[in-house]
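Q: how does the following fold in three dimensions:
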Amino acid sequence: MLAPDSPSIWWPWGITAAGILAGAGLGAAGWARGRGTGGEGGQQTRLDGEELQAYVDLMPIGVLTIDRQGGLVLCNRTAPSLLGIPREELQEVTWRSPAFAIIDASGDGLETEDLPWNKALSTGFRVSGVMVGIEREDTGDWAWLSVTAQPRCDASGAMVEVICTLEDVTQQKTAEVELTLQHLRDNLTSLPNRALFMERLSRAILRSDRRKFYAAILFLDLDRFKVVNDSLSHEAGDKLLIQVASRLRGCLRPEDTVARLGGDEFAVLFEDITSVNDGLLVADRISQGLATPFNINGEEVFTTCSMGIAISSSAETLPAELLRDAEVAMYRAKAKGEGSIEIFDPSMNAKALARFQMEGELRRALERGEFVLHYQPVVGLDTGRIEGFEALVRWIHPERGMVPPLEFISLAEETGLIVPLGTWVLEEACRQAGAWSRAFPADPPRLMNVNISARQFQHKDLIETVLDALRAARMDPGTLKLEITESIMMRDPLASLEAMKTFKSHNIHLVIDDFGTGYSSLSYLKRFPVDTLKVDKSFVDGLGKDPESTAIVAAIISLARSLGMRVTAEGIETMDQMVHLQKLACDQGQGYHFSRPLSREKAEELLGQDPRW
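A: Here you go, the predicted structure:
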């Protein structure tokens, strides 16, 4: 029996009875006429327990009476149907701290002290119209209820219970949610967008400080996503993002939030962690979840992601700053290599600021024409004569002077600025090579080597860009050498093979740069239409000193010979190194032993001298 043990309940007139009657659409005056003991003078109306139960059972709204200990004193027939919980089970619920999930209007979990009936019990004041969501036990759907909680005191004025009315607003809330989703959800993946993520992050930071746990952000950026867009299509890229979003959901707890911030960037918010190790476990789970290839239009597509982790330290943590910290850590991870994870530490902020400033200066440098090319001679080791040059970009900063390439090339690659910069290098090198071929003719013609970055090589317009530069410079395609590193080619060997075949069809020479430092498959190497292998400086340094280096260089030269390729050794700094390479029948060399990279004017002087080494 859910009614009280006593045969009757004393209701202070005008407090709870009036609220319930108003919710039922009757009114206090009508009830007073029915029971007849008046209310103007503060008199009380005595209701029989069974009569009260019968009355509240007629109400179209749910009614619950909860005592100070959280026990259920009374409920009507409507309440179980609204909550999706059988009447007998409701009596077993500890309402002070119910076991089932209860959320607020924004979808966040409600703390026990914020539940309407607990607030009314703790403050002694009426709590009106609080919207809560309760997961129905029978269907698993969310029931949305507008809850009003009214404390009830006994004749002596002591609070004994709280009477709650539950009004079903599910239909109204569902309509609101549908409208809200249009503004707070990503249209492509249906994940929360940045606005919703920041709102939930703000709440999480406050909750974590109260609970003495941490909230953390995991910032994710897909590696080589641009390759999918450029090589397969933007539609394929969208399909990949949808599948990635689905896998991310599968790696997380229901209470965690994963959002798409834009492009190929995602963020995960997780709460109640005790240390950074918990965050690393989530990151590792995500890495494993993305390891299986994605099926995009019948093609197997592999992707990894770079991740940065930042953890809130207190309630004073600003959400925007925490997200920024996680993004800074992600960029640090990306710089370390694909699939890396980095934990934010405060020292990264200074580096991030310097990086941001450098990026702005780099963009302006392109607009202002602050870049120049220097040219390092490539020398034939059998003739000792200049057979070509390698074009190397230099940045003449208006305040700092010459900025070393190591300080800006990797940043240009990360930001995508390497594509317009690489186009400028290609056009300027071709223009200079064309001018020199006419001013300093040679037989055979000297070649111009131009380095192609990873982003350039993946860019769909690269072939047309190269051909346009050759046409504008009136340069023979057979005098251009494109240098591509071994690691770039092996990222997507099949796509690389097709691009290289196209270049070869125009008689453009191809060089594998830094050969021996990466991993390449010999089965692919024999299929690549490569003209030259370039031996990395690290092997040349050990010639005559390190038997292993000498053996590696000899093996590379032998391999090139068997495949019909030439060999260029870079980083030659001593006569002894040059002699060793001549004995090994290496074709070409470059390095400080011959010349440092030279300005255009100095290179022209050298060409006029036609030196022999």
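Q: from here on, contacts and neighbour counts on C-alpha atoms
A: Noted.
Q: ok, now which ones touch P346?
A: Residues near P346 by CA atoms under 8 Å, 6 or more residues apart in numbering: none.
Q: this one next, for a side-by-side:
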Amino acid sequence: MWSCMVTHPPTGAVPAALPPNEDERLAVLRSLCIMDTPSEPAFDQLTAMAVKIFAVPIALISLVDKDRQFFKSVQGTPIRETPRDLSFCAHSLLTEGETIIPDARLDPRFATNPFVVEEPYVRFYASSPIITPNGIRLGSFCIIDREPRTLNERETELLRHLASAASYLIDQRTTALQLEQAKQQIDLASERYRLATSATSDGIWDWDLRSGQIYLSARCSALLGYGGQERITSLRGCYRHIHRGDRKRIHEEIAHALHGQQNFSCEFRYLHGDGEWRWVECSGLLLSGAAGEPQRMVGALSDRNRIRAMDPLTHLHNRASFIDRIQSRIDKSSSEDEMYAVIYVDIDHFKRINDSLGHAEGDIVLLEIAARIRKSLADRPHSCAARLSSDEFAILLAHAPGEEDIAAYVQRLQEMLQAPVMSREQTLFLSASIGIATADALVRDAQSMLENADLAMYHAKNSGRSAHVAFAPHMREDAAKRVQLELDLRRALERDEIVLYYQPKVALRSGQVIGFEALVRWKHPDGEMISPAEFIPVAEETGLIRDLGMLTLRQAIRQAEQWRRDGILTDEMNVAVNISGRQIGDKGLVGFIRDQLQESGLPPHSLRLEVTESLLINSDTTTGEFFREIKALGIGIDMDDFGTGYSSLSYLHRFPFDALKVDRSFVQRIDQTEESLSLPRSIVALGKALGMRVLAEGIENMEQLTQLIRIECGYGQGYLFSKPVPAEEVPEMMRHLDSKMRTELMAS
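A: I've put the predicted structure just below:
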């Protein structure tokens, strides 16, 4: 297909005129370093989506060079370039907006084009321009069919969105290349610096075996912390300062070297001149005389204390070293009247970055975070920072004038961490949850102080993230309550205290109930109804989510079958159950669902599973296998909270969804302005293009309902129709809803 590669147009081909800014356009195109590059998944996802959405055999991302057009991504043909003289896309450079050719045989520009009269027999062509942020047209995103057709307004808009996405990817790719080049320059400069300083970074020593005298270079003495007041000139003098636990090992290493092993290397603790134990590494080489007798041993001494105390990625303190620094500050504070604080920093949703962009990109982000934390301490010489785990950092803020100074520092730190981070892939926007524990006369150990800051951070995260919270004594009580909540939840699962409430899903125009969402509730023995927001996170953290999920599925399936027998649940209706990522990781879940359906007699199509986009961000091959097995059973799958994640479109391409549920945050912002409808309208259009139902969550008033109907959203749920109710109240709720909706719809 498209194998015709000629340098001059054959008879009948009509080349496109050159754009007025052709020289500038070509210069910009070549500066992007994108021509003749291999295909990339991000671009291929767009063209694959276009083939599916528009039901066409061919989709291209075309970049028009001086004498040819190059396809950065192509679906439906193996050809990666064609002559510019035969290019449809070259004509698109001259038009504003989209180019739509319903039938190329009827267009005099293309009627005799070889690609029209021969393979691949192009009849229909439509494109939208790919434009740089500066307005330079690089080419077009185009779709091709072998049959005449046209595009409606919604399809034209979707094509425009795909072209915009391709333009964005090209811009991000260019930024990533620039960052990579900058990184290479930095790496080269760092290597030159390392080579320049390696010769002087270690201390040098020389031991004369005949006289017993030891010479230490100035750098060596400085590493050990001994200057002019005390000079170490003998092995006995060295041994006095070596930790007792290390002396035997060093003696054995030296003995081995003196008896034929020509060199040795050993790490040990040395009493520094400041009174603290420091780790050093000593390496030596035995020098022998002409007769082979040992004469001297020479070597180097290097500081290992910093390496042993640092995080290998960020070069901040590690946990053990940081706790030592806190303890040292606590001990000194008994004699110094000073304010200090431990600040615990957790980067919100960092796991998403690692999972979606890879650990290499995640490391770039962590290095940038560490650099910003260092910068925040630039004017605080006695303070220090540590990396405690993958995405958790801590800061010891010393010599603070007061609590106001600590609060001001934390506020500035949070602002610094929220600034955009440029990775190789894209621009990232981060936030952090921060906990603060200030000096307390009652807290005399470092571990307790760090735990207090950690508890405060946990409260900041639970308050909505991107927040900072100071430790208060009640937080330890809250932590104890959380442990108790776990114990109570275990008992609740055994005692059938977990129940399901049901909220109807409604066809918006008719008010007809099309199904229910099963929502889990915990009725505590003391009569209190405990919110899922309290116990679901505990279940996730402790692994109880597996038992909770199975109980929920079992109850929902049995209740759905009972309603089906009672005539409440018709064949067109279903009951939806939410599932979590931990449940999907359970290899026995599909078999459990199959068994429950068979035991109850419920048809598979009467059950639906809802998954959130956050679950998909953390997905792996297990997720895809689970979806395929569930679909094979005949069970529908809905994407919940659609539009709140990173890569919704790619998930629609990868996973077999039946419906999209518009996140309630978009619905709650709906008012009488067109702007408030832009996102819901786009989701509705996308759902229709992909043949999926679209359901809006959180509908609370008639204004929202009216606007959703206006943008042709078919389905919804929310308090406007009914709050979640127990199973026994569903029949009455449906009668009330039927009457209410008839009244409301007639009034509207």
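Q: ok, R296 of the second structure touching S211?
A: No: using CA atoms under 8 Å, R296 of the second structure is not in contact with S211; the gap is 9.7 Å.
Q: who has more neighbours out of those two?
A: Each of R296 of the second structure and S211 has its neighbours counted (other CA atoms under 10 Å); R296 has more, 20 against 10.
Q: and stretch 75-84 of the second structure, which stretch of the first structure?
A: The counterpart of stretch 75-84 of the second structure in the first structure, using TM-score structural alignment, is absent.
Q: helices or strands up against the strand or helix carrying Q596 of the second structure?
A: Element membership for Q596 of the second structure (DSSP states H and E) is helix 589-600. Packing contacts for helix 589-600 of the second structure, counted by 3 or more CA pairs under 8 Å, 6 or more residues apart in numbering; DSSP states H and E, involve helix 545-566, helix 621-633.
Q: which of the ones you listed sits closest to L737 of the second structure?
A: L737 of the second structure sits nearest to helix 545-566 of all these, at 17.2 Å, using CA to CA.
Q: continuing past the closest one, what's the next helix or strand?
A: Downstream of helix 545-566 of the second structure, the next assigned helix or strand under DSSP H and E is strand 574-578.
Q: what's the average distance of that next one to the first structure?
A: Compared with the first structure after fitting, strand 574-578 of the second structure has a mean deviation of 1.4 Å; criterion: mean CA distance after the TM-score superposition for the first structure.
Q: could you tell me the angle between that strand and helix 545-566?
A: Strand 574-578 of the second structure runs at 170 degrees relative to helix 545-566, counting by axes from the mean of the first three to the mean of the last three CA atoms, to 10 degrees.
Q: so where is strand 574-578 of the second structure in the first structure?
A: Structural correspondence for strand 574-578 of the second structure: residues 447-451 of the first structure, per TM-score structural alignment.
Q: tell me where the stretch 451-600 of the first structure has strands.
A: 480-485, 509-515, 532-535, 566-570, 588-590 (DSSP state E, counting those that start in this stretch).
Q: reformat those strands as a markdown table; add distance to T148 of the first structure and mean neighbour count.
A: Formatted as a markdown table, the strands of the stretch 451-600 of the first structure follow (distance: least, CA to CA, whole Å; neighbours: other CA atoms under 10 Å):
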| stretch | distance to T148 of the first structure | mean neighbour count |
| --- | --- | --- |
| strand 480-485 | 69 | 21 |
| strand 509-515 | 73 | 23 |
| strand 532-535 | 78 | 24 |
| strand 566-570 | 80 | 23 |
| strand 588-590 | 83 | 26 |
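Q: may I see those organised as TSV, with distance to V93 of the first structure added?
A: Formatted as TSV, the strands of the stretch 451-600 of the first structure follow (distance: least, CA to CA, whole Å):
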stretch	distance to V93 of the first structure
strand 480-485	67
strand 509-515	70
strand 532-535	75
strand 566-570	78
strand 588-590	82
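Q: next, count neighbours for R185 of the first structure.
A: 19.
Q: right, and it touches P192 too?
A: Yes: with contacts defined as CA under 8 Å, R185 of the first structure counts as touching P192 at a distance of 4.4 Å.
Q: that older thread, turn the helices and strands packed on helix 589-600 of the second structure into TSV, including mean neighbour count and distance to E415 of the second structure.
A: As requested, those are exported to TSV (neighbours: other CA atoms under 10 Å; distance: least, CA to CA, whole Å):
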stretch	mean neighbour count	distance to E415 of the second structure
helix 545-566	19	36
helix 621-633	15	36
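Q: can I get the ones you listed in CSV including distance to R465 of the second structure?
A: Listed next are these as CSV, based on distance: least, CA to CA, whole Å:
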stretch, distance to R465 of the second structure
helix 545-566, 23
helix 621-633, 27
